[in-house]
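>>> the sequence isn't on hand, but the structure is:
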């Protein structure tokens, strides 16, 4: 397997497909780089080098007890980018991975980047606060934590067969394979790692990170996202990122990298090329 070892000894797995300008992907919770397969196959087939890592604690990477927060995740990403000597990068983050991308830019800047994309991403802040009234109440995240402790496997089944892909909407067509893939990726991840990440993706405020974006940025979000509501996420992020292009997918759920993969692939290719 292709891995790097970070400064604290954590092994980070990554896949590296194709050749050309590098496109680096950051996945969501509780998934792995496998969740980007459709985009990686498509873009690698169109002349790009597609790289995706398993975040620490996820997929085939180590499961350290500590470091399951956004600063460390961003630093791991920076180590991967520097170890592979990547430059002129298109950096793409989905859901929690969008937070990782934002924090990477906040901590490490854009000197190695050509452009960035945030897909169904959590920034600027998921949690409802006085300053963020459109966010979700803490009770929602406490329910996820309780579900993770009680029966993590069933929690992932319920998320995948319900709101993540919009399977709970009338007329939805979500395959059993799609649900099983989500569950499998989740169960590959560490229990402690994924538990800690609930706090990381819900309570981290990326407002100042978004203000540091100075490369062309594409923001894509479904207006029926039941996991990361568009009002507190993409609509606010688009106001904070300079020269952002916002694309809203009508009726799309959170997991649009699967449910709307052809549309997303085409939009990413157009964005990267031009």
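Great, that's in hand. All figures in this text were calculated on a predicted structure; none of them were measured in a lab. Numbers count the residues shown, from 1 in each chain.

>>> for the rest of this, base every contact and every neighbour count on C-alpha atoms.
Will do.

>>> the strands in the stretch 51-200 of the chain, which residues?
89-94, 113-119 (DSSP state E, counting those that start in this stretch).

>>> which elements pack onto the first one?
Taking 3 or more CA pairs under 8 Å, 6 or more residues apart in numbering; DSSP states H and E as the contact definition, the neighbouring helices and strands of strand 89-94 are strand 21-26, helix 96-108, strand 113-119.

>>> now the shortest one and helix 96-108, what's the angle there?
Going back to what we said before, that points to strand 21-26. 110 degrees (axes from the mean of the first three to the mean of the last three CA atoms, to 10 degrees).

>>> that older thread, so which of the helices and strands packed on strand 89-94 is the most packed in?
Among the helices and strands packed on strand 89-94, helix 96-108 has the highest mean neighbour count (mean count of other CA atoms under 10 Å), at a mean of 26.

>>> other residues contacting it?
Outside helix 96-108, the residues within contact range by CA atoms under 8 Å, 6 or more residues apart in numbering are 26-29, 70-71, 73-75, 77-78, 91-93, 117-124, 201, 206, 208-210, 212-213.

>>> hmm, back to that, the strands of the stretch 51-200 of the chain: which one's closest to residue 261?
Closest of the strands of the stretch 51-200 of the chain to residue 261 is strand 113-119, at 11.7 Å (criterion: CA to CA).

>>> returning to that earlier point: which stretch among the strands of the stretch 51-200 of the chain comes nearest residue 141?
That would be, of the strands of the stretch 51-200 of the chain and by CA to CA, strand 89-94, which comes in at 18.7 Å.

>>> now do stretch 217-230: everything it contacts.
Counting by CA under 8 Å, 6+ apart, 95, 115-122, 126, 135, 163-164, 166, 234, 238, 241, 243-254, 256, 271 sit against stretch 217-230.

>>> can you give me the end-to-end span of that stretch?
Chord length of stretch 217-230, first to last residue, is 17 Å (CA to CA, to the nearest Å).

>>> do the same with stretch 244-254
Using CA to CA, the two ends of stretch 244-254 sit 20 Å apart.

>>> for that stretch, the distance to its chain's centre please.
Going by CA atoms, centre = their mean, to the nearest Å, the spacing between the C-alpha centre of stretch 244-254 and its chain's C-alpha centre is 15 Å.

>>> which elements pack onto the longest helix along the chain?
Across the chain, the longest stretch assigned as helix under DSSP state H is helix 138-159. Judged by 3+ CA pairs under 8 Å, 6+ apart, helix 138-159 is in contact with helix 176-188, helix 191-203.

>>> list the buried residues for the first one?
With burial defined by 16 or more other CA atoms under 10 Å, the residues of helix 176-188 counted as buried are 178-179, 181-188.

>>> another structure for you, compare them:
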């Protein structure tokens, strides 16, 4: 079932809701859409109610200049889950979609959550102790990405193209694959993407990451390129969480079979 859910007057989120059984909910990352989770939908909808969401100003959801921050995205997620009558769910965030999940927890707690999976996102994006913590990247590099790239459509294309080829996957992308990834991002206009980027970089959800991992079963799936820093941070912040290492930032797309298998093992209590 494909549907639209109004989260406030004039703003609708596009949602795909397929399968039946215990619910699993996927939230895409910065400027990306439900389409990135196509292999997860095929797999998990065979045994579970599988829900994927386009956040506001992403994909087929309403483009708006209002609420392009992860506090609002967390509120939106709560409204979607309530309207769909989703209970006892596994929430799966990818990249900045993890911020949406942590913000949901900040606002609503973990009472209605069965388990959590966070795909390749540190709970705090930036730090002056960047050499000793798992963060998105050096402060100067992140500032340059915002200042030099997310100022016009060409800059957004160049930024996503470079990130896709250098960080998202480990093999060389075919032209049509790279074009598809870039087109996903460009559904969000550059001026909204800039808002989301800055909101994400200035987020700090270490408290929610720590507390939620104590309350419910939690899985982190992290990319190989920063696995050492990620494992160190998670082990200190959320020692009860499971950590798996796989591929690049888009590992659930490039290595969908391996990713789905390790999530299955986690959900079945073997993780």
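Structure's in. What do you need? On a predicted model such as this, the values are computed, not experimentally measured, just so you know.

>>> could you identify the buried members of the contacts of stretch 217-230 of structure 1?
So, by 16+ other CA under 10 Å, the buried ones in these are 95, 115-122, 126, 135, 163-164, 166, 234, 238, 241, 244, 246-249, 252-254, 256, 271.

>>> which ones among those lie within helices?
234, 238, 256, 271.

>>> pretty sure the third one sits against residue 165.
Yes: contact criterion CA atoms under 8 Å: residue 256 of structure 1 and residue 165 qualify, at 7.2 Å.

>>> and the longest helix seen in structure 2, what's buried?
Counting residues, the longest helix in structure 2 under DSSP H turns out to be helix 70-83. For helix 70-83 of structure 2, burial by neighbour count (16+ other CA under 10 Å) applies to 70-81.

>>> could you dump these into a markdown table and include distance to residue 44 of structure 2?
Output for those, formatted as a markdown table (distance: CA to CA, whole Å):
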| residue | distance to residue 44 of structure 2 |
| --- | --- |
| 70 | 26 |
| 71 | 28 |
| 72 | 28 |
| 73 | 24 |
| 74 | 23 |
| 75 | 25 |
| 76 | 23 |
| 77 | 20 |
| 78 | 22 |
| 79 | 23 |
| 80 | 20 |
| 81 | 18 |
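
>>> now, among those, which is nearest to residue 172 of structure 2?
Nearest to residue 172 of structure 2 among the buried residues of helix 70-83 of structure 2, with distances taken as CA to CA, is residue 70, at 31.9 Å.

>>> could you report the distance from the counterpart of residue 241 of structure 2 in structure 1 to residue 265 of structure 1?
Matched to structure 1 by TM-score structural alignment, residue 241 of structure 2 sits across from residue 244. In this view, residue 244 of structure 1 and residue 265 of structure 1 are 18 Å apart by CA to CA.

>>> the closest residue to residue 138 of structure 2 other than its chain neighbours: neighbour count?
What sits nearest to residue 138 of structure 2 in space, not counting adjacent residues and going by CA to CA, 6 or more residues apart in numbering, is residue 130, at 6.2 Å. The number of residues packed near residue 130 of structure 2 is 14, by other CA atoms under 10 Å.

>>> and the gap between residue 183 of structure 1 and residue 161 of structure 1?
Going from residue 183 of structure 1 to residue 161 of structure 1 by CA to CA gives 10 Å.

>>> burial of residue 61 of structure 2, as a residue count?
Here the number of neighbours of residue 61 of structure 2 (other CA under 10 Å) works out to 22.

>>> just checking, it touches residue 54?
Yes: judged on CA under 8 Å, residue 61 of structure 2 makes contact with residue 54 at a distance of 5.8 Å.

>>> list residues touching both of the two?
13-14.

>>> put together TSV for the strands of the stretch 51-200 of structure 1, with distance to residue 107 of structure 1 on each row.
Shown next, in TSV, are those (distance: least, CA to CA, whole Å):
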stretch	distance to residue 107 of structure 1
strand 89-94	15
strand 113-119	13
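
>>> so which of the ones you listed comes closest to residue 144 of structure 1?
strand 89-94 (19.2 Å).

>>> and that closest one with helix 96-108, angle?
Using the same axes, to 10 degrees: strand 89-94 of structure 1 against helix 96-108 is 140 degrees.

>>> got the angle for strand 89-94 of structure 1 vs helix 70-83?
Going by the same axes, to 10 degrees, strand 89-94 of structure 1 makes 150 degrees with helix 70-83.

>>> buried ones in strand 89-94 of structure 1?
By 16+ other CA under 10 Å, the buried positions in strand 89-94 of structure 1 come out as 89-94.

>>> mean deviation of that strand from structure 2?
Average distance, strand 89-94 of structure 1 versus aligned residues of structure 2 after superposition (mean CA distance after the TM-score superposition for structure 1): 0.6 Å.

>>> and the angle from that strand to strand 113-119?
10 degrees.

>>> give the buried residues for the strand or helix carrying residue 227 of structure 2.
For residue 227 of structure 2, the host element (DSSP states H and E) is helix 227-237. The neighbour-count check on helix 227-237 of structure 2 (16+ other CA under 10 Å) flags 227, 230-231, 233-234, 237 as buried.

>>> that one vs structure 1, mean deviation?
Counting by mean CA distance after the TM-score superposition for structure 1, helix 227-237 of structure 2 comes out at 3.8 Å.

>>> how far does that helix sit from the chain's center?
18 Å.

>>> what does stretch 65-80 of structure 2 give?
14 Å.

>>> now it: which residue numbers in structure 1?
Going by TM-score structural alignment: stretch 65-80 of structure 2 matches residues 65-80.

>>> what's the answer for stretch 95-115 of structure 2, then?
Mapping stretch 95-115 of structure 2 onto structure 1 (TM-score structural alignment) gives residues 95-115.

>>> mind listing what the aligned residue in structure 1 for residue 181 of structure 2 touches?
Matched by TM-score structural alignment, residue 181 of structure 2 corresponds to residue 182 in structure 1. Contact partners of residue 182 of structure 1, counting by CA under 8 Å, 6+ apart, are 31, 35, 156-157, 160.

>>> kindly recompute the last result at 7 Å.
Residues in contact with residue 182 of structure 1 (CA atoms under 7 Å, 6 or more residues apart in numbering) are 31, 160.

>>> again, but for the one 4 residues further on
Taking CA under 7 Å, 6+ apart as the definition of contact, the neighbours of residue 186 of structure 1 are 30-31, 156.

>>> of the residues you listed, which stay in contact in structure 2?
Retained in structure 2: 30-31, out of the contacts of residue 186 of structure 1 (criterion both residues aligned by TM-score structural alignment, their matches' CA atoms under 7 Å).

>>> what about residue 147 of structure 1, how many residues nearby?
With other CA under 10 Å as criterion, residue 147 of structure 1 counts 16.
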